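**Student:** This is the structure alone, sequence omitted:
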C-alpha cells in the first residue's frame, strides 16, 4: 500500500464554504433588524392600552344607553312630560333618535378629535369641565397616595422586622380595620371629631371663603400659592387638604402595609440577606439596603393599586367635603343623567388607570429585565 503524504487527504477535500459577510443577502433581500426587547415591550403595552380604552368607551356607552330613565325627563323636568314635541326635539339635538351603532360611531369620531360633547348641566364643553376639575382631584389623590405609602411602608417594614410581636399584631389589626370600614363612614366620623368637636381642621372646600384662589399655574392650590408667594393661601389650602387626604389614605394604608410586610418577610428569608448578615453588616443597613430595596416590585404594585382605588373613592370624599373635583362632577352628572359628562368622566378615569398601569409595567421592566423578554 502506498503511503499518503501528510495533508494530501485534506487537500483532496472540497474547500469549506465561505461564510458570507454581514450585510445584504445574495438574493438582494435584507435581514430585518430585530427590535430591542424594551422597545417591543413598550409597543405591546401601548397597543394593549389603546384597546383597553376603546373597550371602556364601548362598555360605558352601552351602559349609558340602557339606562331605563329618559335623559330628557331628567334634564327638562315637567316640560318633558307635558309636551312630547319638546322631548322629540331634545332627542334630535342630542342624537338620541339615531340607531345605537351610529350613535357610538359618531361618539368615537368626536372623541378622536377631542370633542366629548357639551355638558347638559353646565352648558360647557365636557373637555373644558374636566380640565378645570382634574387638578383638584389629582392634588387630593397624590397627597393621599403619599400619606398611604409613607405610613404603610414604614409600618409594614417595622411589622416584618418584629414579626409576631406586639407591634406586628397591632399593625395588622389596624390594617384590617382600615380596609374593612366604609370610606364614607370614616369621613363622617373624621368630620365630627376633627371639625365639629375639636375644631382644629376646616370642614369643606379647598380654601377659606375669605381668601381668593391663587393664580392658576398648575391647578394645585398648594403649589400655585407657593409659586405666587401667597403664604396665607398656602396654609389654608394645606389645612383644607389634610382631612380628606387622610381619610382617603386610611382606606388603603392597610393594603400597602400588608403588601410591604409580605414582601419584606420574603426578602428577609432569602439567601442574599443571610449572606449580608454573615458578612457582619448592620441590621438597619441590611433591612433597608437589601430587604426593602429588593421589594421594590411589590411596592410598585401597592402604589398602582392605591392610586386606582383612591381615584375611585374620590366620588364619596369630594361630595362629603365639598371638594370641587372630578368626583363631585361625576356624582352630579350621574344624578342628572348628563350622559356626555358621564361618558367624559368614564373616559378620563380609564385613561388615568391605563397610564398609571403602563407606568407600573415600565417600572417592572426596568427593575426586572426578565419581564420585558417574556
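**Tutor:** All right, it came through fine. Note that this is a predicted model, so its numbers are computed, not measured. Numbering: from 1, shown residues only.
**Student:** contacts, neighbours, all on C-alpha from now
**Tutor:** Fine.
**Student:** secondary structure element for residue 250?
**Tutor:** Element membership for residue 250, per DSSP states H and E: helix 231-268.
**Student:** So which bits of that helix are buried?
**Tutor:** The neighbour-count criterion (16 or more other C-alpha atoms under 10 Å) identifies 233-265, 267-268 as the buried residues of helix 231-268.
**Student:** again with stretch 183-201
**Tutor:** For stretch 183-201, by 16+ other C-alpha under 10 Å, it's 183-184, 186-187, 190-191, 195, 201.
**Student:** What segments of the stretch 251-374 of the chain are helices?
**Tutor:** With DSSP state H, counting those that start in this stretch applied, the stretch 251-374 of the chain shows helices at 271-278, 283-286, 292-294, 296-320, 326-335, 339-367, 369-373, listed in chain order.
**Student:** ugh, wrong one, I meant the stretch 51-200 of the chain
**Tutor:** 71-76, 78-82, 84-94, 100-112, 126-161, 166-180, 183-190.
**Student:** Quick one: closest of those helices to residue 319.
**Tutor:** The closest approach between residue 319 and any of the helices of the stretch 51-200 of the chain, judged by C-alpha to C-alpha, belongs to helix 183-190 at 9.8 Å.
**Student:** then this one, side by side with the first:
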C-alpha cells in the first residue's frame, strides 16, 4: 500500500507538471496561429475603434506575457475565464455540456465493452476457426473506417431511410425532464417518471452511441482476444480442465479473471478519451457535449473557452488514469508500484 501511495503521489505531481506544460503550449499556440477572435466575433466589419474597444475589454491588447500571467492566476483561483462569444463563465458552460458527453460516453463504452469482451473471448476459444476469422475481419474493418463516416452511414440508413431513430440532438424539447437532477436525460426522465421522455432520450442516444461503440469495440476485442489466447495456453488452464471443471467456468472465471486487468485498463483509458469529447461523433449528430463545444469555440477563436475545455479534459484524463491504477491494485495485490 505504501508503494501505491508513493506512486499516486508521483503521478499527481507529474500530472500537474504535464497539465501546466500542455495549457502553456495551447495558450501560446492560439496566439501564434493566424486569426483574431475579435474579428471573428464581429465578422470583420466593425469599425477600428470598436475593435480596439473590444480588445481592451477582453484584455487582448495587453502584452502576451501579462495575458499569460493572468491566465495562470485565474486557473490557480479555479476560474477558467469568460467566453469571448457569450460572455458567460466558461466553467458554467463546460459543466452544462459535460452531462451530455458523460451520458454518451457511458452508453458507448457499455456497448463496446459488452461486444468486444464477449466476441474477444469467443474468438480466443475458437482461434483459427471461421468465427475467429470473421470477427477479426469485422473488428479490423471498423477500426479502419473513419468514425465520422460510420456516423453518417448510421444516420442515412437508420435515420433517413428507415426512420427508426432521430439523427440529431439529445431529446425532443417537449419530452425534456421537468427537473434537472443529474443532467443525464436517461436517468432524470426515470427519476421524474417521464417514461415517454426516457424512450425519446434512448432513441436519440442510440445512433451516436452505437457509432462510437463500433470503433471502440474493435480495440477492446483485439486486446481481449490476444490476452485470452495467452491465458488459455497456460498450465493452470490445462490443470483446471484436467480436474473436470466445466469449460465455461474455466474460460470466464479462471482465464478471463487473469486477463481482465489490461482489458479494464484499456476500457478506462478509452472512457477517459470519450469524456474529453467525442468530437467527430458529437459534431455529426449535433450532440451538445464537450466535443461540439470545442469545435464551435475553435471556429470563433474563443481563446479562453478553448483553453478551459482542454484543461478540463486533461484533468479528467489524469483523474481517471489514477483511479484505474488504484482499482487495478485493489483487484490484484500482486501488482507492485515502486
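**Tutor:** Here it is on my side, so go on. Source: prediction; values computed, not measured.
**Student:** ok, back up a step: what is the nearest of the buried residues of stretch 183-201 of the first structure to residue 316 of the first structure?
**Tutor:** The shortest separation between residue 316 of the first structure and any of these is 6.1 Å, and it belongs to residue 184 (by C-alpha to C-alpha).
**Student:** Surely that closest one and residue 315 touch.
**Tutor:** No - no contact is recorded between residue 184 of the first structure and residue 315 when judged using C-alpha atoms under 8 Å, the distance being 9.8 Å.
**Student:** thinking again about what came up before, tilt between the helix holding residue 250 of the first structure and helix 183-190?
**Tutor:** Orientation check (axes from the mean of the first three to the mean of the last three C-alpha atoms, to 10 degrees): helix 231-268 of the first structure against helix 183-190 gives 130 degrees.
**Student:** Can you state the residues of the second structure onto which helix 231-268 of the first structure aligns?
**Tutor:** Residues 195-232 of the second structure are where helix 231-268 of the first structure aligns, taking TM-score structural alignment as the criterion.
**Student:** what distance separates that stretch from the centre of its chain?
**Tutor:** Counting by C-alpha atoms, centre = their mean, to the nearest Å, stretch 195-232 of the second structure is centred 13 Å from the centre of its parent chain.
**Student:** That one vs the first structure, average offset?
**Tutor:** Average distance, stretch 195-232 of the second structure versus aligned residues of the first structure after superposition (mean C-alpha distance after the TM-score superposition for the first structure): 0.6 Å.
**Student:** that older thread, Throw the buried residues of stretch 183-201 of the first structure into JSON lines and include distance to residue 303 of the first structure, thanks.
**Tutor:** As requested, those are exported to JSON lines (distance: C-alpha to C-alpha, whole Å):
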{"residue": "183", "distance to residue 303 of the first structure": "19"}
{"residue": "184", "distance to residue 303 of the first structure": "22"}
{"residue": "186", "distance to residue 303 of the first structure": "21"}
{"residue": "187", "distance to residue 303 of the first structure": "22"}
{"residue": "190", "distance to residue 303 of the first structure": "24"}
{"residue": "191", "distance to residue 303 of the first structure": "26"}
{"residue": "195", "distance to residue 303 of the first structure": "29"}
{"residue": "201", "distance to residue 303 of the first structure": "27"}
